[in-house]
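# Okay, here's the prediction I keep looking at, along with the sequence it came from:
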Amino acid sequence: MTAAVRYDEVEVGQELPAAEYNVRRVNLVMYAGASGDFNQIHWNERFAKMVGLPDVIAHGMFTMAQAGRFVTDWVGDPGAVVDFGVRFSSMVVVPDDDRGATISVSGVVEEKLEDKRVVVGLTAKAGDAKVLSKARAVVQLS
């Protein structure tokens, strides 16, 4: 865990250091087991293509979790996230190769609220596609 982010050291417009999260099919299988979402589009290439997808795709909630991970890594405390929401805007296609896919997440402090809380706007992309929209986290700082 990183050192706590202090409210008085954060400014509106401040960019958070971007991060990349690699996604391989094994990650999707593990997530399916943890979440109970065994929809075949997340692990079976033949089925995914049969229903019109380009390949296996990551679970939307898995993608959202990577954005959440980005915020908790920044703040250093998973319990500091008091509100978190996104809309899913595109798929994360995960090819069956050694590289898989990469979800790139960046953020900016959009607003400072009372009680030492900040609103962080998030951008998540896979390749050139924005995979989350209206992604925001409210974080309690020290």
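Received the coordinates, thanks.
# C-alpha from now on. contacts and neighbour counts both.
Fine.
# what's residue 71 in contact with, if anything?
Counting by C-alpha atoms under 8 Å, 6 or more residues apart in numbering, residue 71 touches 81, 137.
# Presented hereafter is structure B, for comparison with structure A:
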Amino acid sequence: MTAALRYADVEIGTELPERTFPVRRLDLVRYAGASGDFNEIHWNERVAKSVGLPDVVAHGMFTMAQACKLVTDWAGDPGAVVEYGVRFSTPVVVPDDDTGAEITVTGAVTDKRDDNQVVVTLTVRSGGAKVLTRSTATVRLA
């Protein structure tokens, strides 16, 4: 196990290492089972297109969770995230092929607070488009 990230070692502007998360239709089916969200736009191309989507799209909360994984891995403890919020801007389109889609996440510390907390602002993209906006996580460090 790695040592906990220390508040004293983090400055405003500290960048988190970029991560890319693959998203395949199988991931969406598994997420649907775990979350109970079986909305057909997440697995049925015909239904997704009938409501104006280009194809099947990932669950918003799945996308949100993938983005936060960058933060929890960086902090070394999922319990260190004390607040997390996003705005959904563009869905992650997941084609039915061997590749699927990718979610790419970058982040940087944008604020340090007196109570060992830092604010991390994330940039989350898929297919060249920002899929989440106003994505921030407040993290309590050791």
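Ah, there it is. Nothing here was measured: the structure is a model prediction, and the numbers come from that model.
# After superposing, what score do the chains get?
TM-score of the superposed chains, computed with TM-score structural alignment, normalised by the length of the first structure, equals 0.97; 142 aligned residues with a C-alpha RMSD of 0.9 Å.
# list the buried ones in the top helix by length along the second structure?
Longest helix in the second structure, counting residues (DSSP state H): helix 60-75. Using 16 or more other C-alpha atoms under 10 Å as the test for burial, helix 60-75 of the second structure gives 60, 62-64, 66-68, 70-72, 75.
# of all these, which comes closest to residue 25 of the second structure?
Distance to residue 25 of the second structure, by C-alpha to C-alpha, is smallest for residue 62 among those, at 12.1 Å.
# Need the nearest residue in space to the closest one, chain neighbours excluded.
Nearest in space to residue 62 of the second structure, with sequence neighbours left out and distances taken as C-alpha to C-alpha, 6 or more residues apart in numbering, is residue 31 at 7.1 Å.
# and the one you found, what helix or strand is that in?
Taking DSSP states H and E as the definition, residue 31 of the second structure sits inside helix 25-35.
# With the first structure overlaid, how far apart is that helix on average?
Here helix 25-35 of the second structure, set against the first structure after superposition, deviates by a mean of 0.5 Å using mean C-alpha distance after the TM-score superposition for the first structure.
# mind checking how far the spatially most central residue of the first structure is from residue 32 of the first structure?
Central residue of the first structure (C-alpha atoms, centre = their mean): residue 67, 2.2 Å from the mean position. Distance from residue 67 of the first structure to residue 32 of the first structure, counting by C-alpha to C-alpha, to the nearest Å: 18 Å.
# ditto for residue 66 of the first structure
As for residue 66 of the first structure, its distance to residue 32 of the first structure is 15 Å (criterion: C-alpha to C-alpha).
# same check, this time on residue 49 of the first structure
Applying C-alpha to C-alpha to residue 49 of the first structure and residue 32 of the first structure gives a distance of 19 Å.
# And those two? Which one has more around it.
More neighbours surround residue 32 than the other of residue 49 of the first structure and residue 32, with 19 against 13 (other C-alpha atoms under 10 Å).
# Can you tell me the SS state at the residue nearest to the more buried one when sequence neighbours are not counted?
Distance criterion C-alpha to C-alpha, 6+ apart; nearest residue to residue 32 of the first structure, sequence neighbours excluded, is residue 38 at 5.3 Å. Following DSSP: H, G, I helix; E, B strand; the rest coil, we place residue 38 of the first structure in the coil state.
# Against residue 58 of the first structure, how distant is residue 38 of the first structure?
Computed with C-alpha to C-alpha, the distance linking residue 38 of the first structure and residue 58 of the first structure is 11 Å.
# mind checking how far stretch 94-105 of the first structure is from the chain centre?
Relative to the centre of its chain, stretch 94-105 of the first structure is centred 14 Å away, using C-alpha atoms, centre = their mean, to the nearest Å.
# correction: stretch 55-75 of the second structure
In this view, stretch 55-75 of the second structure has its centroid 3 Å away from the chain centroid, taken as C-alpha atoms, centre = their mean.
# Could you do stretch 16-35 of the second structure as well?
In terms of C-alpha atoms, centre = their mean, the centre of stretch 16-35 of the second structure is found 9 Å from the chain centre.
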